[in-house]
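Peer 1: What follows is a predicted protein model with its sequence.
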Amino acid sequence: MTTMTQASVREFKMPDVGEGLTEAEILKWYVKPGDTVTDGQVVCEVETAKAAVELPIPYDGVVRDLHFPEGTTVDVGTSIIAVDVSGGTAATGTAATGTAAAAEAPAAAPTAAAPAEEKKSVGSGRQPVLVGYGVATSSTKRRPRKGPEVAVAQASTALRTELNGHAPVAADTPRPLAKPPVRKLAKDLGVDLTTVTPSGPDGVITREDVHAAVAPPAPEPVTAPAVSVPPAPVSAYEAARETRIPIKGVRKATAQAMIGSAFTAPHVTEFVTVDVTRTMKLVEELKQDKEFAGLRVNPLLLIAKALLAAIRRNPDINASWDETAQEIVLKHYVNLGIAAATPRGLIVPNIKDAHAKTLPQLAESLGELVSTAREGKTSPAAMQAGTVTITNVGVFGVDTGTPILNPGESAILAVGSIKLQPWVHKGKVKPRQVTTLALSFDHRLVDGELGSKVLADVAAILEQPKRLITWA
């Protein structure tokens, strides 16, 4: 069996890769026992309640043990991998036994010289070494010898037990107060006086106290046992028709967040249908612009820019509700969240300081956000501190919806599908590109007037994109 010295083995614990996370699931191990690892090397991928994250090892060494298999959910702070950082191989078999024996040798040596050594230390003015705190330590325990002193102590103990009716009390425990007849009664009834609650004056144990100690306890009220209805047996036919998926990771966190948001913030949703024909033409023009070469240009880019412009015109919508401090927190920055559907569930990473980005910079940030989310590499930091969110349900062919606020935010804009529809344009019915927008907001922070202004501004920009210039 392989053995390792404690000093050469480092235990790598599951870190908190986000703020306040308590657990993570091990998705995949990239190493196995016996592999050599270096500082900064990724050893595994874990999924937290926010995202999938790769964990690097912080030191060099050889992997000795993986404490948990893939698919296991582990609490933060629990060791997940052991690494031997000694740089050599561990001792095995006889060599390990010999080392252990050598370590125990000093403790097994005769101790007859100990008193003389102690006197020498005291005489020379040095502090004597206390028992158990010497340089060499050992777990070896010796059986105490039975000498005359031991025999006398045992006889004294037996005599006190016979007289008191109970085992001797430790030196630091006060002796129970009781008269000899009461002690005799306690002995006859097998009652330990140290466990009896005294009721006499000055804490003296009475005969009634002893009898009460041996009285049977009052019967507990009988309650009807809870009726547990066992689940109906599932046949092979039924099992083949269902699949059960454990609720964990991103999906579990999303469910908890949505429940908390839906039942904490009073939601109001408003809708507007808008002609976005000019916006769609601008998208096609920007795709041919050299400044946008290699960048993702789509309607979402201009919708995001329109929302940022509306927030600039109506800054009070960019706020949060601090229940603990009973304050409304106005944000002077916009971290724009973009809801992204991934194989692990819906996540909402955000573009930091989106309000300060130019249109090409915003396009670049959107492209990076989407590609990172699809690869499952979104970091927890990218999903924290969002202020306002956009969710594009139109990519699924849906006209619109009533989105639920991302926790801690005041508004979320849902964008429906863009369809060619008959529309009255310049007094005539013409086919136009039309979409429906839905804005949900926290009615504690945003009243109907403010919410309507923001939604109307977004719609006006999408109908006439040149307003992005005049309203800048």
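Peer 2: Happy to help now that I have it.
Peer 1: can we go C-alpha only for contacts and neighbour counts from here?
Peer 2: Will do.
Peer 1: A212 versus the residue lying farthest from the centre of the chain, what's the distance?
Peer 2: The C-alpha centroid of the chain is most remote from P181, which lies 62.0 Å away (C-alpha atoms, centre = their mean). The span separating P181 from A212 equals 16 Å under the rule C-alpha to C-alpha, to the nearest Å.
Peer 1: longest strand in the protein, by residue count?
Peer 2: strand 428-442 (DSSP state E).
Peer 1: And that one, what's buried?
Peer 2: By 16 or more other C-alpha atoms under 10 Å, the buried positions in strand 428-442 come out as 432-442.
Peer 1: ok, second structure coming up, stack it against the first:
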Amino acid sequence: MSSLQRFNLPDVGEGLVEAEILTWSVRPGDTVEVNQIIVEIETAKAAVELPSPYAGVVKELHVKEGETVSVGTPIITVDTAGPGDAAPAMLVGYGPREGHSVRQRRRGGRAPGRPESSPGHARPSAKPPVRKLAKDLGVSLHSVAPSGPGGVITREDVHRAAAAVQPGPEPLAVSPAPAGGSGRRETRVPIKGVRRQTARAMTASAFTAPHVTEFVTVDITETMRLREVVSARREFRHLRLSPLLFVARALLLAVRRTPEANTAWDEAAREIVFKHYVNLGIAAATDRGLIVPNIKDADRMSLLELAEALTTLAETARSGKSIPHDMSDGTITITNIGTFGVDTGTPLLNPGEAAILAVGTIRRTPWVVGSGADERIEPRSTVQLALSFDHRLMDGQQGSQLLSDIAAILTTPGLAML
């Protein structure tokens, strides 16, 4: 049996068919161990680090950084003969086969089996969004001086390195190029990764599900007061409670009365699938584009558990470490466009879901309160909500009921006690 073992690009989950090679952690001649991280790839959903299924010496890298290849394509060959001889391990959950004794690579440390004295091969420590920024700016991370804790390269480090190479700002793309100069009037960026998947998904959603969008402006002054009370409680003090937490809670409560909002359309089986669980998607804008990770079984969580899950989801998405599992099997979504200072919009459905709620920015506005002789105008905290839904799964009455229930709970949080 040949000692040369080829490792093909695996399906890292959810039937993804291709991935881009972001960064190789090894070079030909390097010694690798089973489960040592050898490459970082970007799928249509997330950045993923792949471990080696073999121990031995790297003979060849078949794919260059920046190339996109299909699942099943050979990406690396490892020679398993010699002192590092070991039987190939099966990648089950990206871990070693039972019975193998291996070392895990320490995050931020050097790869096992790689000489420390080989700076040209050492992989700079940086988060995936920072790696993408460096790639976009044409900066080699090997030339960047890290300033982050533990020698981690930050976005600011990359920008400083880019400024050192290009001290002058580049002309805007719309500006005419100076006569005889090198200014560019256009810049072309390949459509791939998260951006391509988002385009495909949104196009399919727009032309498959008949969208209806309804709007309501809500006085959430009492919810904001409740937020202050909850934030002061001992068990919540380690968390930064966003108003999104309370909007999410209101949506989860409202779905109970309108279960049609938590369904899916199965065209092949000609069935409507009612989900008896809520995997709450939260649209997140990242350096890689828009992704929608979801909180599994969010409807079964306490307010504290939901707050912790939202915090973890946001931190993972920002760091570029959301995995395909995080973004699969969502049932209903919230998109918080208010973080951009936007009041409202008409959100497109996440494919396969029946409804999506857009939350606008919270503003202090004059509002009529009281009634009759007690009617007056007061400054109140208000927000606009926009609910888009699939008219095949929800009719106007059900969509209106869901949106009205969310608004009622946010206006009078005590309704959640009923």
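Peer 2: On my side now, so go ahead. These figures come from a predicted structure and were not determined experimentally.
Peer 1: could you say what helices and strands the longest strand of the first structure packs with?
Peer 2: On a contact count with 3 or more C-alpha pairs under 8 Å, 6 or more residues apart in numbering; DSSP states H and E, strand 428-442 of the first structure meets strand 267-275, helix 277-287, strand 411-415, strand 419-425, helix 448-463.
Peer 1: one more time with 7 Å
Peer 2: strand 267-275, strand 411-415, strand 419-425 (3 or more C-alpha pairs under 7 Å, 6 or more residues apart in numbering; DSSP states H and E).
Peer 1: Out of the ones you listed, which is the most enclosed?
Peer 2: strand 411-415 (a mean of 27; mean count of other C-alpha atoms under 10 Å).
Peer 1: all helices in the second structure, in order from the N-terminus.
Peer 2: 128-137, 155-165, 193-208, 221-231, 243-255, 303-318, 396-411 (DSSP state H).
Peer 1: do you know which of those helices lies nearest L9 of the second structure?
Peer 2: When the helices of the second structure are ranked by proximity to L9 of the second structure, the top entry is helix 193-208, at 15.6 Å, counting by C-alpha to C-alpha.
Peer 1: What lies in contact with the closest one?
Peer 2: 42-45, 288-289, 348-351 (C-alpha atoms under 7 Å, 6 or more residues apart in numbering).
Peer 1: As CSV, the helices of the second structure with distance to V78 of the second structure would be great.
Peer 2: As requested, the helices of the second structure are exported to CSV (distance: least, C-alpha to C-alpha, whole Å):
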stretch, distance to V78 of the second structure
helix 128-137, 26
helix 155-165, 33
helix 193-208, 27
helix 221-231, 54
helix 243-255, 48
helix 303-318, 32
helix 396-411, 56
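Peer 1: For those helices, could you give me CSV that also reports mean neighbour count?
Peer 2: As requested, those are exported to CSV (neighbours: other C-alpha atoms under 10 Å):
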stretch, mean neighbour count
helix 128-137, 18
helix 155-165, 16
helix 193-208, 16
helix 221-231, 16
helix 243-255, 20
helix 303-318, 18
helix 396-411, 20
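Peer 1: Relative to D326 of the second structure, which of those helices is closest?
Peer 2: With C-alpha to C-alpha as the yardstick, what comes closest out of these is helix 303-318 (8.7 Å).
Peer 1: isn't V26 of the second structure right up against I38?
Peer 2: Yes. Between V26 of the second structure and I38 a contact is recorded at 5.8 Å, counting by C-alpha atoms under 7 Å.
Peer 1: For R184 of the second structure, find the nearest of the helices of the second structure.
Peer 2: helix 128-137 (15.0 Å).
Peer 1: which bit of the first structure covers the closest one?
Peer 2: Per TM-score structural alignment, helix 128-137 of the second structure has no counterpart in the first structure.
Peer 1: corresponding residues in the second structure for stretch 402-412 of the first structure?
Peer 2: Against the second structure, stretch 402-412 of the first structure falls on residues 346-356 (TM-score structural alignment).
Peer 1: Next, the distance between the ends of the matching stretch.
Peer 2: 10 Å.
Peer 1: now stretch 417-435 of the first structure
Peer 2: 6 Å.
Peer 1: Pull the residues that contact it.
Peer 2: 273-277, 394-395, 397-399, 416.
Peer 1: make it 10 Å
Peer 2: Stretch 417-435 of the first structure is contacted from outside by 272-281, 299, 392-400, 415-416, 436-437, 459, 462-463, using C-alpha atoms under 10 Å, 6 or more residues apart in numbering.
Peer 1: nearest spatial neighbour of I220 of the second structure, skipping sequence neighbours?
Peer 2: Residue nearest to I220 of the second structure in three dimensions, not counting chain neighbours: T411, with 4.9 Å by C-alpha to C-alpha, 6 or more residues apart in numbering.
Peer 1: how about that neighbour, what's its partner in the first structure?
Peer 2: Match for T411 of the second structure (TM-score structural alignment): E463.
Peer 1: dump the residue contacts of that match.
Peer 2: E463 of the first structure neighbours (C-alpha under 10 Å, 6+ apart): 274-280, 434, 457.
Peer 1: does K287 of the first structure really touch R296, like I thought?
Peer 2: Yes. Applying C-alpha atoms under 10 Å, one finds K287 of the first structure in contact with R296, separated by 8.3 Å.
Peer 1: The longest strand of the first structure vs the second structure, average distance?
Peer 2: With mean C-alpha distance after the TM-score superposition for the first structure, strand 428-442 of the first structure departs from the second structure by a mean of 0.4 Å once superposed.
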